[in-house]
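J.: Build me a model:
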Amino acid sequence: MADDGTHVIVGAGLAGAKAAETLREDGFGGRVVLVGDEQERPYDRPPLSKEYLQGGLQGTADRDSVYLHAPDWYAEHGVELRAGVPATALDRDAHEVVLADGDRLDYTKLLLATGSSPRRLPLAGADLEGVHHLRTLADSDGIAAAVRSSSRMVVIGAGWIGLEVTAAARLADVAVTVIESASLPLLRVLGPEIAEVFATLHREHGVDLRVDTQLAAILGRDGRVSGVRLADGTEIDADAVVVGVGITPNTALAEAAGLEVSDGVVVDARHRTSDPDIHAAGDVANLWFPSFGRHLRVEHWDNALNGGPEAARAMLGDETGHDRLPYFFSDQYDLGMEYTGYVAPGEYDEVVIRGEASSREFVAFWLAGGRVLAGMNVNVWDVTDPIARLVRLEETFERGRHADTAVPLA
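T.: Prediction:
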């Protein structure tokens, strides 16, 4: 096991923090430097649109609960946390990372865990006060404060973040209008069969869900948001607007350094980039998934949770590589779900439902050529392992058994 040199991690989110933790747990005795843009120490992001946000709306948010480690953990484990000092350049020839304060860090191995940034709308009014995006703790705090002082809110984009924020706002009795350009929420991810479940869910909770709808402008008065204008001229009043139209991988450092970039930093199953001394993990990594024979850039918590440690072990010489499946989860109102596997839009033949979708207690399987590509359990628990086994089997789905609720999935 390597016990000297300097391993630098650029990006102090979940992937970066777990990589630093793994380097120490696996015996690396050299210098470990964790560089982050934010002044905060590393924290978990899923709570920002779920329990932490809901706590913020109720005035009970537990800030300490989102942090990944206690404040003293980094010093106690010999991890130099450079919070609030962004990396501005990579010098691959000199093996150096250049920081915003002018410091230059030598590295033996480097991990890019730079994450992603919310997409911005190229529309008039997008920069008005009261227009929010969600990525950071400060963003979540800002949305909670806005919702507490609002009676009506517009959410632009019916993806996971938009719908989770919508659910939190509705539970706080704020009127919410959701603007979505597609014909259903989550259509690209789930297809029409299951996306309809989420459309019904939100409408039943009083959400004004407007699909097949284009936004023309965000309206303001005296520098503050006052509503939105749709392409058909309709105007909707709002005290706050939340924009959730996807994220963009933070690839600027990698691109400027000449690494291979294509919808993220391209890496193999060991998180290696086109430079053997540089790895990448988390949202920024376009990772090779052996189970699907393709690169995927997965923007979910599980990918960062596992990707950071995988990359750290590869930095220490582990040749194994990963063989996991993409996984994500969501909680909205009384609906909890987990999704395992991957289906590209339009690349499945049918969806088979085990149970009744109308009851919102079921398992859905996406099939192509009789093979299970992915499964999603909705309010049915402790079945992610059996679902993963079905995805990995690469064998024909047995409708009579696998769709029969009387037969345990295990």
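
J.: From here on, just use CA atoms for contacts and neighbour counts.
T.: Fine.

J.: show me where the stretch 251-400 of the chain has strands.
T.: Taking DSSP state E, counting those that start in this stretch as the criterion, the stretch 251-400 of the chain contains strands spanning 265-267, 278-280, 285-289, 294-296, 327-332, 335-341, 350-356, 361-368, 371-378.

J.: Please provide the structure for the following sequence as well, for comparison with the first:
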Amino acid sequence: MVDADQTFVIVGGGLAGAKAAETLRAEGFTGRVILICDERDHPYERPPLSKGYLLGKEERDSVFVHEPAWYAANDIELHLGQTVDAIDRTAKTVRFGEDGTVVRYDKLLLATGAEPRRLDIPGTGLAGVHHLRRLAHAERLKHVLTNLGRDNGHLVIAGAGWIGLEVAAAAREYGAEVTVIHRGPTPLHSVLGPELGQLFADLHRDHGVRFQFGTRLTEIVGQDGMVLAARTDDGEEHPAHDVLAAIGAAPRVALAEAAGLEIADRAQGGGVVVDERLRTSDPDIYAAGDVASFHHTLFETSMRVEHWANALNGGPAAARCMLGRDVTYDRVPYFFSDQYDLGMEYSGWAPPGTYDQVVIRGDASRREFIAFWVKEDRVLAGMNVNVWDVTDKIQQLIRSKARVNTETLADPHAPLDGLAS
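T.: Modelled structure (predicted):
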């Protein structure tokens, strides 16, 4: 029974942690809530860092999950700029801060997120090498793109995933020259496969982005601490004033691993293993957001989802489970992206090798359509591009696991909510 004498500790001050704290209070928990964040900024949302805020279309204050005064008003003990360095599962304590403060917990939530993967090549210590994960990174990159655009400077981006492409779009809008280096055959290949990856390649080429596929960076060349060029394993040298490493993110599992919690295999995406209630291998410790690896009953596979919606929904689900509510976390994965005049939403899970075909509904040449990834006449995933208010229907179709007629699926005049047979 949860009561006012209990203490719930949340490690990680991103969206998942902040929404978990909010949910605990909304659900009537009157005990102590401690939220420990290793950044000095109040908890914020990350999508604007590569979208609206980076482009200068959104103000800095718009990224925060709550107003700063909200935490004190809701009796949330917020510790900013504090790192947790140990969990004692026997004593049920966490140790944090420069002075080694120790607090006891009744329930603990790990929402430690992920961190950018680093380029392991010469030259990464140069001043013009960047990552994008935190608000401070976005502030710095915004200044960099402004200068590159003004001076017709060159940005080389390592990686053609979502962050790489969104920054490429922002850089072109500022007027910078952009070259993207990517090991795969198309952008977003591991997520969308070649069929839709090619669409994003064409989109960016139409806006002046240069791609080098099937290659990787081997060295960043500099002089007097500044970037001059980027070399690739095909022998090419690309002019560069700045380089962005956008080669993915790694879950921050060191704390959980040191505490002896079960960690997923890197081949499965890594992360802290949780069950359908977001409980780790310790029943009093939960994990949510980018760091959590869970078995998704709908797709019958383990996955780790690094997108905004997973943090938005996973944090509250973990909070309710900590309170003893009967909650099963099986949300259909969802993410969105905005690049130039293209807006898209993706629901589901269908990496290359898991589907038989991609069915297009609408006009892909005009970039106004819905794509469906289909296996054995069942929809695994759907992506709506410049078509709106269809996400719920796409997710219902995925969740139903119903067989569909692919010719009808491709017909834009056939109602989406009448396709399941």
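
J.: Could I get the TM-score for this pair?
T.: TM-score for the superposed chains, counting by TM-score structural alignment, normalised by the length of structure 1: 0.97, backed by 406 aligned residues with a CA RMSD of 1.0 Å.

J.: The strands of the stretch 251-400 of structure 1: which one's closest to residue 76 of structure 1?
T.: strand 278-280 (25.4 Å; CA to CA).

J.: isn't residue 246 of structure 2 right next to residue 160, touching?
T.: Yes - judged on CA atoms under 8 Å, residue 246 of structure 2 makes contact with residue 160 at a distance of 7.4 Å.

J.: before we move on, back to that, deepest of the strands of the stretch 251-400 of structure 1, which one?
T.: Mean neighbour count (mean count of other CA atoms under 10 Å) peaks for strand 278-280 among these, with a mean of 28.

J.: Among the strands of the stretch 251-400 of structure 1, which comes closest to residue 38 of structure 1?
T.: Across the strands of the stretch 251-400 of structure 1, closest to residue 38 of structure 1 is strand 278-280 (CA to CA), at 19.2 Å.

J.: I'd guessed residue 9 of structure 1 sits against residue 23; true?
T.: No - with contacts defined as CA under 8 Å, residue 9 of structure 1 does not count as touching residue 23, sitting 10.7 Å away.

J.: Who has more neighbours out of those two?
T.: Taking other CA atoms under 10 Å, residue 9 of structure 1 and residue 23 do not tie; residue 9 has more neighbours (30 against 24).

J.: For that one, which residues are in contact?
T.: By CA atoms under 8 Å, 6 or more residues apart in numbering, residue 9 of structure 1 lies in contact with 16, 19, 20, 32, 33, 34, 35, 110, 111, 112, 113.

J.: same thing but at 7 Å, please
T.: Going by CA atoms under 7 Å, 6 or more residues apart in numbering, residue 9 of structure 1 touches 16, 33, 34, 35, 110, 111, 112, 113.

J.: Which residue is the nearest non-sequential neighbour of the spatially most central residue of structure 1?
T.: Among the residues of structure 1, residue 300 comes closest to the average C-alpha position under CA atoms, centre = their mean, at 3.4 Å. Ranked by CA to CA, 6 or more residues apart in numbering and with sequence neighbours excluded, the top spatial neighbour of residue 300 of structure 1 is residue 328, at 6.0 Å.

J.: Quick one: map the one you found onto structure 2.
T.: Following TM-score structural alignment, the counterpart assigned to residue 328 of structure 1 within structure 2 is residue 335.

J.: separation between its match and residue 6 of structure 2?
T.: 35 Å (CA to CA, to the nearest Å).

J.: any chance you could map the helices in structure 1?
T.: Using DSSP state H, the helices assigned to structure 1 run over residues 14-25, 51-58, 73-76, 137-148, 160-171, 187-204, 252-256, 301-315, 384-393, 399-402.

J.: Quick check: the third one compared with structure 2, mean distance?
T.: I take that to be helix 73-76 of structure 1. Compared with structure 2 after fitting, helix 73-76 of structure 1 has a mean deviation of 0.2 Å; criterion: mean CA distance after the TM-score superposition for structure 1.

J.: just to revisit the earlier point, to residue 103 of structure 1, which of the strands of the stretch 251-400 of structure 1 lies closest?
T.: Closest approach to residue 103 of structure 1 among those (CA to CA): strand 278-280, 19.4 Å.

J.: In structure 2, which residues correspond to that closest one?
T.: With TM-score structural alignment as the criterion, strand 278-280 of structure 1 aligns to 285-287.

J.: any idea where the strands of the stretch 1-150 of structure 2 begin and end?
T.: Using DSSP E, counting those that start in this stretch, strands in the stretch 1-150 of structure 2 cover 7-11, 32-36, 76-79, 84-88, 93-96, 101-104, 107-110, 114-116, 129-130.
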